[in-house]
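1. pasting the sequence and the predicted coordinates here, then a few questions.
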Amino acid sequence: MITFLCALAALIIGYFVYGSFVEKVFKPTDKPTPATLHNDGVDYIPLPAWKAFLIQLLNIAGLGPIFGALGGALWGPSVYFWIVLGTIFAGGVHDYLSGMISEREDGKSISEVVGLHMGDITLLLMRVFSVILLILVGTVFMTGPAGLLSKLTGVTVTIILPCVLLYYFLATLLPIDTLIARFYPLFGICLIVMALGIMSGMLLGVGGHTMPEMQLANLHPKGADMPIWPLMFITVACGAISGFHSTQSPIIARCIKDEHLGRPIFYGSMVAEGIIALIWAAAGITFYDGTNGLAAAMAKGGAGSVVYEICTGFMGGDGSLTGYIGATLAMLGAIACPITSGDTAFRSARLTLADWFRVNQKKGVNRLVFAVPLLAIGGILSQMNFDIIWRYFSWTNQTLAMIVLWTGAVYLYEMKKDSKAWLIAAIPATFMSAVTFTYIIQAKEGLQLGTNISYPAGLAFAVVCIILFARKISQK
């Protein structure tokens, strides 16, 4: 319990201390924002700060801080270490820079932002990469909540899935304040109840469970076959750093009314997601009394079943009406996370394609041109095995985060050549370069080579990235 509370405190302190430092480095201005300059009533709409924060949080907090955190918990409480350091020094920086750079460039999609600072070849790669990632995200965040809703209601997934798909279609197509801004406050309440309720259940020892203390040992049931480096760093994606977030940040970059709101909205929502991931990682190993019990539960019923058991166990275990309502709200919070990321994933894919082909999105027919094929592809992919899609999503996600961090480093160098401001992005970018390359060399969905090859290869790739970055800024 003590190390969990320390990790929780570190995340909160990190927001105020390192978040303030990142903001000071970036230096927000009082210039008019895209929301006020290009208000079109569809995508560029000035929103209140609280609503912008809530939408950003729900946009980024998909299945990652729940399913990903539970997967990461299989390595034991060492996952706390990555969630805390990743959120403060990598994820928060990544989300803040992607949102603020987009805001300064008229709310452009992240692929356009990267291309502007990294060159035409990178622009093309990022456009394709981003659209593929967003479709994968929309798909996994479609099938995941469908399964959770099925657990909660008893209705089959085959009936629920088309309903989720229809909602995604409307959220992709309609102005942002028609569905998203209206319903997100309700989803946000469920999310907060979920996080606070499960954390309270753990801290109060509901069910007689004891929270384990953090240690750096690999406690994965498969032992050395599942090394912490780099597998845990890919598995816990959205709860520490996530490239998907950079595709969502431009949505809110088009809606904030003041650059000074960037830290609470972008960096703050990443810290909030880190807290959610920390709670779920702790809940997994606490509720099942260790990693062996968690692994057995995951193997038996999947992550969706584990989420259901934890919610009902920590919040509805006494069988009372209050407990039942609490457990239901917790489940709705777990469902809200992926639904509110899946809808904006497809929306962001539409905006990315619109920026790519220079198609104005004020007219409904122009939005339909992109929305229909995107949702059709997502519907087809939803019939595939969830675990396969999730594995490819995780690596693609972290690779995008690495690219965006390098872009942020270039941007900061361009902005402040006489300082070392670029280090706040270059250091985590180097780390993620090693993580992603090591993983794809080693993993089942990659080359499946041993650690004697993958570890040196990952280190070598990180060095190559540093050299390419040095060449890039020398040309500025």
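-> Done, it's in.
2. C-alpha from now on. contacts and neighbour counts both.
-> Will do.
3. wait, V359 sits on V365?
-> No: at 10.7 Å, V359 does not count as touching V365 under the criterion of Cα atoms under 8 Å.
4. what's the longest helix in this structure?
-> Ordering each helix of the chain by length in residues (DSSP state H) puts helix 321-357 first.
5. tell me which other helices or strands it touches.
-> helix 49-60, helix 110-118, helix 120-153, helix 157-173, helix 180-203, helix 243-253, helix 291-315, helix 364-381 (3 or more Cα pairs under 8 Å, 6 or more residues apart in numbering; DSSP states H and E).
6. 6 Å instead?
-> helix 49-60, helix 120-153, helix 157-173, helix 180-203, helix 291-315 (3 or more Cα pairs under 6 Å, 6 or more residues apart in numbering; DSSP states H and E).
7. mind listing what's buried in that helix?
-> Burial within helix 321-357, assessed by neighbour count using 16 or more other Cα atoms under 10 Å, is assigned to 323-324, 326-356.
8. quick one on the thing from earlier: neighbour-wise, which of V359 and V365 wins?
-> Comparing V359 with V365 by other Cα atoms under 10 Å, the one with more neighbours is V359, at 15 against 11.
9. now do the contacts for the more buried one.
-> Listed by Cα atoms under 6 Å, 6 or more residues apart in numbering, V359 has no contact partners.
10. N360: what secondary structure?
-> coil (DSSP: H, G, I helix; E, B strand; the rest coil).
11. that one and A354, how far apart?
-> As judged by Cα to Cα, to the nearest Å, N360 and A354 stand 7 Å apart.
12. and K416, by the same measure?
-> Taken as Cα to Cα, the span from K416 to A354 is 32 Å.
13. over to Y324?
-> Distance from Y324 to A354, by Cα to Cα: 45 Å.
14. same question for I339.
-> For I339 relative to A354 (Cα to Cα), the value is 23 Å.
15. ok, now M331?
-> 35 Å.
16. tally of neighbours for G446?
-> Residues near G446, counting by other Cα under 10 Å: 14.
17. what's near enough to touch it?
-> Contacts of G446 (Cα under 6 Å, 6+ apart): I440.
18. included below, for side-by-side comparison, is a second structure:
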Amino acid sequence: LLWIVLGAIFIGGVHDFTSLVASVRHKAASIGEIVKRDMSRTSHVLFLIFVWFALIYVIIAFTDITAHTFKTVMQEMAFGPGVAASSILYLLLGGLMGILLSKFKVKLWIATVIFLPLVLFVVWLGPHLPASILNLLSSISVKQWDVLLLIYCFIASVIPVWLLLQPRGYLGGWLLYLVVIIGLIGALFGGFKIEYPAFNTVELKSLVNAKLIFPILFITVACGACSGFHGIVSSGTTSKQLAKESDARIIGYGTMLMEGLVAVLALATLMRLPQGAETLKSDPNIVYADGLARYLGLVGVSFNVAFPFALLAFSTFVYDTLDVCARLARYIFQELVGWQKSKTGIFFSSIVTLLLPLLFLIFTKEKGYLVAWSIFGTSNQLLASLILLAISVWLIKTGKKAMYAILPMVFMLVMTLWSLVLQILPFLKSLTTGVAVKPDTLISGICGIILFILSILLVFEAVKGLAVKRKV
């Protein structure tokens, strides 16, 4: 809880806000372009490689998480097909809203009044569709959902932003506000007690270490406190949609605080459970949806309505990230190979970007993404530290105060490099002892070595870049 609150205020908020402002000051350039301009071309290539692989893993993990959400079963009730149906209808609403706003010039407030009630309607409608439709959705396996979701990601990554991502994100924002407001009312005034131990290392299981909070806490709890993914979205994407630079404060810093609040609410769904509760044996989406449904019960919403609503909220948060991530990874790949101005490059970049997740998800067992979950957390937080590193270089070279970016950068860099070392050591030990290497140890070890080397090289390039006069 302390990490979420303090991290969001002093690290995550600073990271998101400064990356957004830096992009605006560089004419809405991506963070990669900022690295090239203020550090070096070598740094630019290294950074793009790092970011692209980090985004690939986000796509893998979030695709599989969403697929499992669509197969959710609780208390012998199959909620997943209803959530899948609501999700599909929700996406169709986003596309329709985009067409009305862009092609028919419908005013935003009118579209909001029309489509927000429709979003709530499809949340209810999904589980109440004809049994034939729900049975069809129920027959789709997790692996098949993985493929279908990646096809959706391909479509979302190549069509105009106004057609789907922007209106869908807008509607998702309202859904987020509704979840947070009602959830907080339930959490604060529902009479729930804190049952889970405030400090618990007994059940802490990690490839990184046994019972050590440092650095595992800071690489595991990410988006609610600090996330490098936010910096990639802020630079080059969010920056192009600002009406004026001063909006960066509320959009960059303010929304990070809002995400911290979402994380606190998610934590609250766990805190109400006693240690050893049966629900804790379920997937995280079940824990979250069950807790949120209990909170919604305070305002008179029945569990059978609240639970699928909470699952849809969960899946919305995830695939909002998923399709945006696919688009960003496509941008990064185009920038890396020089296909920015090629129309065919858009399609080929998307295919290459999504081919790796497709192969991984097809040829691994269910929840295969968990094999490298710890390295994912580390790479995301390491990305945040490297973005703060680039911003610090830019601030110093332009004669501005930089300590507010340097201090969180140093903290995150130390935590993430420490985590990488702890993940590399079991791999190196297995090589020297001749013991068979487990898949998670192998992936974490090899990826950890690559990420560690890339990070050290980028730090070296940053120091070298400070000695070079900035090009105006």
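-> In hand now; what should we look at? Predicted, not measured: the structure shown is a model, and the values here were computed from it.
19. on that earlier part again, the longest helix of structure 1 vs structure 2, average distance?
-> When structure 2 is superposed, helix 321-357 of structure 1 averages 1.8 Å from its matched positions, counting by mean Cα distance after the TM-score superposition for structure 1.
20. helix or strand for F199 of structure 2, which one?
-> Element membership for F199 of structure 2, per DSSP states H and E: none, as it lies in no helix or strand.
21. ignore the last one, M211 of structure 1
-> Using DSSP H and E, no helix or strand contains M211 of structure 1.
22. in space, what's closest to the corresponding residue of structure 2 for it - neighbours in sequence excluded?
-> In structure 2, M211 of structure 1 lines up with I194, judged by TM-score structural alignment. In space, I194 of structure 2 comes closest to R272 once its chain neighbours are excluded; the distance is 4.8 Å by Cα to Cα, 6 or more residues apart in numbering.
23. from A462 of structure 2, how far off is the one you found?
-> From R272 of structure 2 to A462 of structure 2 the distance is 45 Å (Cα to Cα).
24. look at these two and report which has more neighbours.
-> Shown here are R272 of structure 2 and A462; by other Cα under 10 Å, A462 has more neighbours (22 against 16).
25. for L386 of structure 2, see how far away that one is.
-> On the measure of Cα to Cα, A462 of structure 2 and L386 of structure 2 end up 10 Å apart.
26. regarding K27 of structure 2, what is its secondary structure?
-> Per three-state DSSP, K27 of structure 2 ends up coil.
27. what about it, neighbour count?
-> 13.
28. for the one 3 residues further on, same thing?
-> Residues contacting S30 of structure 2 under the criterion other Cα under 10 Å number 25.
29. which one in structure 1 is aligned with it?
-> Looking across to structure 1 (by TM-score structural alignment), S30 of structure 2 lines up with S109.
30. isn't the match of M211 of structure 1 right next to T269, touching?
-> No: counting by Cα atoms under 6 Å, I194 of structure 2 stays clear of T269, with 9.8 Å between them.
31. among the two, which residue is more densely surrounded?
-> Between I194 of structure 2 and T269, counted using other Cα under 10 Å, the more crowded position is T269 (22 against 14).
32. quick one: what's aligned to the more buried one in structure 1?
-> Checking TM-score structural alignment: T269 of structure 2 goes with A283.
33. can you give me the buried ones in stretch 132-143 of structure 2?
-> For stretch 132-143 of structure 2, by 16+ other Cα under 10 Å, it's 133-134, 137-138, 142-143.
34. can you list those in CSV and add distance to M39 of structure 2?
-> Shown next, in CSV, are the buried residues of stretch 132-143 of structure 2 (distance: Cα to Cα, whole Å):
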residue, distance to M39 of structure 2
I133, 55
L134, 54
L137, 50
S138, 51
V142, 44
K143, 42
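35. how many other residues sit next to L175 of structure 2?
-> Using other Cα under 10 Å: L175 of structure 2 sits among 19 other residues.
36. quick one: contacts for it?
-> Contacts of L175 of structure 2 by Cα under 6 Å, 6+ apart: none found.
37. that one matches what in structure 1?
-> So L175 of structure 2 corresponds to C190, using TM-score structural alignment.
38. once you drop chain neighbours, what's closest to that match?
-> Per Cα to Cα, 6+ apart, closest to C190 of structure 1 is G333, 4.3 Å.
39. show me what L332 of structure 1 aligns to in structure 2.
-> Per TM-score structural alignment, L332 of structure 1 is aligned with L312.
40. helices of the stretch 351-476 of structure 1, start to end?
-> 364-381, 386-415, 423-442, 451-474 (DSSP state H, counting those that start in this stretch).
41. those helices: which one's closest to G144 of structure 1?
-> Closest approach to G144 of structure 1 among the helices of the stretch 351-476 of structure 1 (Cα to Cα): helix 386-415, 8.1 Å.
42. what range in structure 2 matches that closest one?
-> In the comparison with structure 2, helix 386-415 of structure 1 aligns to the range 369-398 (TM-score structural alignment).
43. could you do stretch 89-96 of structure 1 as well?
-> Residue span in structure 2 matched to stretch 89-96 of structure 1, by TM-score structural alignment: 10-17.
44. contacting residues around that stretch?
-> So stretch 10-17 of structure 2 is contacted by 225-226, 231, 252-253, 256, 408 (Cα under 6 Å, 6+ apart).
45. what about the alignment partner in structure 1 of D146 of structure 2, neighbour count?
-> Alignment note (TM-score structural alignment): D146 of structure 2 maps to L161 of structure 1. L161 of structure 1 has 20 neighbours, counted by other Cα under 10 Å.
46. likewise for F141 of structure 1?
-> 27.
47. quick one, what contacts it?
-> Counted by Cα under 6 Å, 6+ apart, F141 of structure 1 has contacts 338, 342.
48. any idea how far L425 of structure 2 is from T432 of structure 2?
-> Distance from T432 of structure 2 to L425 of structure 2, by Cα to Cα: 11 Å.
49. compare these two (neighbour count), which wins?
-> In this view T432 of structure 2 and L425 are compared by other Cα under 10 Å, and L425 has more residues nearby, 17 against 8.
50. centre-most residue in structure 1?
-> C238 (3.3 Å; Cα atoms, centre = their mean).
51. what about the counterpart of that residue in structure 2, which SS state?
-> Under the alignment (TM-score structural alignment), C238 of structure 1 maps onto C223 of structure 2. Secondary structure of C223 of structure 2, reduced to three states by three-state DSSP: coil.
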